[in-house]
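A.B. asks: Kindly generate the corresponding structure for this input.
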Amino acid sequence: MFFSVIIPLYNRPQEIKELLETLVQQTYKHFEVLVIEDGSKLDAADIVKGFTDQLDLRYYVKENGGQGFARNYAFERAKGDYFIIFDSDCLIPPDYLQIVNDSLATHWLDAYGGPDAAHESFTPTQKAISYAMTSPFTTGGIRGNKKAIGGQFHPRSFNMGLSRAAWQKAGGFKITRLGEDIEYSIRIHSFGFKIGLIPEAKVYHKRRTNLAQFYKQIHFFGRARINIYKFFPDTLKLVHFFPAAFTVFLIFMILSNIFYPPLGIFFNIILALIIMLIFFHAWWKNKSLKIALLGVVASFIQLTAYGLGFMQDFWKRIVLKKQVPTL
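C.D. replies: Below you'll find the model as predicted:
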């Protein structure tokens, strides 16, 4: 199997350096790398050039069009039998490509996704964010489970692969962000291609370096779920309303404490139980008191940011039926 590793890049020279360093260390060597500089103001040309004698590497520069269309640009130029997509803020374990090759040889998938985890070098905040994005109490762990709570497993584009045949049949990304990977996964599946999780094919995903950036990203994810609904209405499940329900719960808790304290006490007890559950689970997973505390904060940000983004576009695009430009 010859792999084409595709990496869209936007203003992240240091991140791409670290990612390429991990690709140099791959034990499976039959692959090429395509880096697509998507209109960056802070480009990585000099950094990427430093790896051309260590990797089968091509570097392209295009006008900014978003990550989905940057991947399409790479698909059209890739030579591989199978395309693998990474976000530029990922670190790849040295046996990743070997794991994928062996898995596809024994259990073929036309498209796959893999889980993400926190690397030991990550900051406590990054580890807490990683916990919030993989915890069963926030996302339901859907990014690393074969059986998603909301139904069919959908690969996420930070760690995703698809065969050349799937691309040729389904085409590339139709939207460039706002849930572009889930829309693409659903479309590939609609053509009868087999999609699944390779649990061992994990990457270390940095995500955001601070909680303010994390909030902004997750708010965008909440909006993206409504964008996916506009393409595939039957994919909106009850579980997708959970962050919004949690956000409404917090609002009612605050109001009840102000206007009707007896009811506020009841809400406070529920909230305390939720905090304890997340705290002890994060502590058990990370073996760190600091990360556990930050994990509670990150989990609340994950739930409320997603909930607010979801409610914002649900109200605008579904209730009011406003036309919002598709990204």
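A.B. asks: From now on I want contacts and neighbour counts done on CA atoms only, so please keep to that.
C.D. replies: Will do.
A.B. asks: Need the nearest residue in space to Leu42, chain neighbours excluded.
C.D. replies: Closest residue to Leu42 in three dimensions, ignoring its sequence neighbours and counting by Cα to Cα, 6 or more residues apart in numbering: Asn11, at 4.8 Å.
A.B. asks: what number of residues lie near that neighbour?
C.D. replies: Other residues lying near Asn11 total 16 when counted by other Cα atoms under 10 Å.
A.B. asks: Same question for Ala170.
C.D. replies: By the measure other Cα under 10 Å, the count of residues near Ala170 is 17.
A.B. asks: For the nearest residue to it once chain neighbours are set aside, which residues are in contact?
C.D. replies: Distance criterion Cα to Cα, 6+ apart; nearest residue to Ala170, sequence neighbours excluded, is Ile188 at 5.7 Å. Contacts of Ile188 were listed using Cα atoms under 8 Å, 6 or more residues apart in numbering, and they are 111, 166, 170.
A.B. asks: same deal with Gly113?
C.D. replies: 154-157, 159-161, 196-198.
A.B. asks: My guess is the residue nearest to Leu42 contacts Asn64. True?
C.D. replies: No: Asn11 lies out of contact with Asn64 (Cα atoms under 8 Å); the separation is 11.0 Å.
A.B. asks: any shared contact partners between these two?
C.D. replies: Taking Cα under 8 Å, 6+ apart as the criterion, Asn11 and Asn64 both touch Ser40.
A.B. asks: re the thing from before, what helix or strand is the residue nearest to Leu42 on?
C.D. replies: When secondary structure is defined by DSSP states H and E, Asn11 falls outside every helix and strand.
A.B. asks: Here is the second sequence; please produce its structure so I can put it next to the first one:
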Amino acid sequence: MNCYFSIIIPVYNRPNEIDELLASFTSQDYASPFEIIIIEDGSTLTCESVVKQYEDSLFLRYFYKENSGPGASRNFGMQRAKGDYFIILDSDVILPPQYLSEVDKALQFNYTDAFGGPDASHDSFSNLQKAINYSMTSVLTTGGIRGKKTAVGKFQPRSFNMGISKKAFQKTKGFADYRAGEDIDLTFRLWQNQFKTQLITNAFVYHKRRSTLKQFLKQTYAFGTARPLLNKRYPSSAKITYWFPSLFIIGLFFSIMLAFVNWPIFITLYSLYFVFIFIHSLIVNKNSIVALYSILTSVTQFLGYGSGFFYSYLIKK
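C.D. replies: Just a heads-up that it's a prediction; the model follows:
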């Protein structure tokens, strides 16, 4: 089968997510052929039976391999892909019907050897998942770096929704063997090899992310620990803004302590910030429960990333 796009999806013990993702592929309005490569990364709860349910409606290729992490699994899939351009997705996303058409249209208008797309919250997501999505994408929390045109700094594609040409993959050898930050590392190597990247704003996905605060904390902690290592490998990429989550948490701790000795000015400033988050999330999500959760998820995000960053900086420097 000749195809332009090869969709690369690693999965680990998440057959229900693959079911939802493949169902969204059946609704794509993209007319040209494409293949979907599912890489089962050593799962004990496999999605093979789910994949078989879609074999009549989608061109699917399923591989089972020993567990090696998502980066190596993506490389495994790209090495076996038949297409000329690889689209990499996480298993916990759902595609809107126009996704592939928007990618194709953007690449025809302005071809680049790699791209990234933003994520959004689906109506079916839980209130907590919507709040987590807000915290990860809001200009008030991350500066909008995950897919907004008004983002601070140059956009760095993320592996939950990104593309890379076969040529660029062969030149860079794909993802390095890291458990976190492997997508940012790949972006830096793409730039070093003179490959251009772009943000395709309309190529968004509905990203479920983590469903509990504990899982979200663990995920953001991993993100935080990866950043000092990336700064060490690519010194020119280091920015003072990466310290903000750590400073935020340290400042919050001392503000609470100072409030107990009748010096409330700093905790008042933090409270005003949380009010801004509530109002902004309420405007974005039109749900007061999600807005309240957004305060909690934002603090969880800062705590996870900030503590991970600080620990990694002290231990790994």
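A.B. asks: And the TM-score between them?
C.D. replies: The TM-score (TM-score structural alignment, normalised by the length of the second structure) is 0.96; 314 aligned residues with a Cα RMSD of 1.2 Å.
A.B. asks: any idea how far the closest residue in space to Tyr305 of the second structure that isn't next to it in sequence lies from Phe302 of the second structure?
C.D. replies: If you skip the residues right next to it in sequence, Tyr305 of the second structure has Gly224 as its closest partner in space, 4.1 Å away by Cα to Cα, 6+ apart. Counting by Cα to Cα, to the nearest Å, the gap between Gly224 of the second structure and Phe302 of the second structure amounts to 9 Å.
A.B. asks: can you tell me which residue in the first structure aligns to the residue nearest to Tyr305 of the second structure?
C.D. replies: Residue-level alignment of Gly224 of the second structure against the first structure, with TM-score structural alignment as criterion, gives Gly222.
A.B. asks: Any idea how many residues pack against that match?
C.D. replies: Number of residues near Gly222 of the first structure (other Cα under 10 Å) recorded here: 29.
A.B. asks: Quick one: map the residue nearest to Leu42 of the first structure onto the second structure.
C.D. replies: Aligned by TM-score structural alignment, Asn11 of the first structure pairs with Asn13 of the second structure.
A.B. asks: cool, and Arg207 of the first structure?
C.D. replies: Under the alignment (TM-score structural alignment), Arg207 of the first structure pairs with Arg209 of the second structure.
A.B. asks: And Leu20 of the first structure, by the same measure?
C.D. replies: Alignment of Leu20 of the first structure against the second structure is given by TM-score structural alignment, with Leu22 as its counterpart.
A.B. asks: how close does that match get to Thr150 of the second structure?
C.D. replies: When distances are taken as Cα to Cα, Leu22 of the second structure and Thr150 of the second structure turn out to be 32 Å apart.
A.B. asks: More neighbours: these two, which one.
C.D. replies: Counted by other Cα under 10 Å, Leu22 of the second structure and Thr150 do not tie: Leu22 has more neighbours, with 22 against 10.
A.B. asks: To which secondary structure element is the more buried one assigned?
C.D. replies: helix 15-25.
A.B. asks: Could you name the helices and strands sitting against that helix?
C.D. replies: Helix 15-25 of the second structure sits against helix 48-53, strand 93-94, with contacts defined as 3 or more Cα pairs under 8 Å, 6 or more residues apart in numbering; DSSP states H and E.
A.B. asks: Not counting its own residues, what contacts the shortest one?
C.D. replies: Counting contacts by Cα under 8 Å, 6+ apart, the residues outside strand 93-94 of the second structure that touch it are 17, 20-21, 24, 160, 205-208.
A.B. asks: next one: the longest one
C.D. replies: Contacts made with helix 48-53 of the second structure from outside it, assessed by Cα under 8 Å, 6+ apart, are listed as 15, 18-19, 22, 60, 62.
A.B. asks: Show me how far the very next helix or strand once past that helix is from its chain's centre.
C.D. replies: Next along the chain after helix 48-53 of the second structure, taking DSSP H and E as the criterion, comes strand 60-65. Taking the mean C-alpha point of strand 60-65 of the second structure and that of its whole chain, the gap between them comes to 23 Å (Cα atoms, centre = their mean, to the nearest Å).
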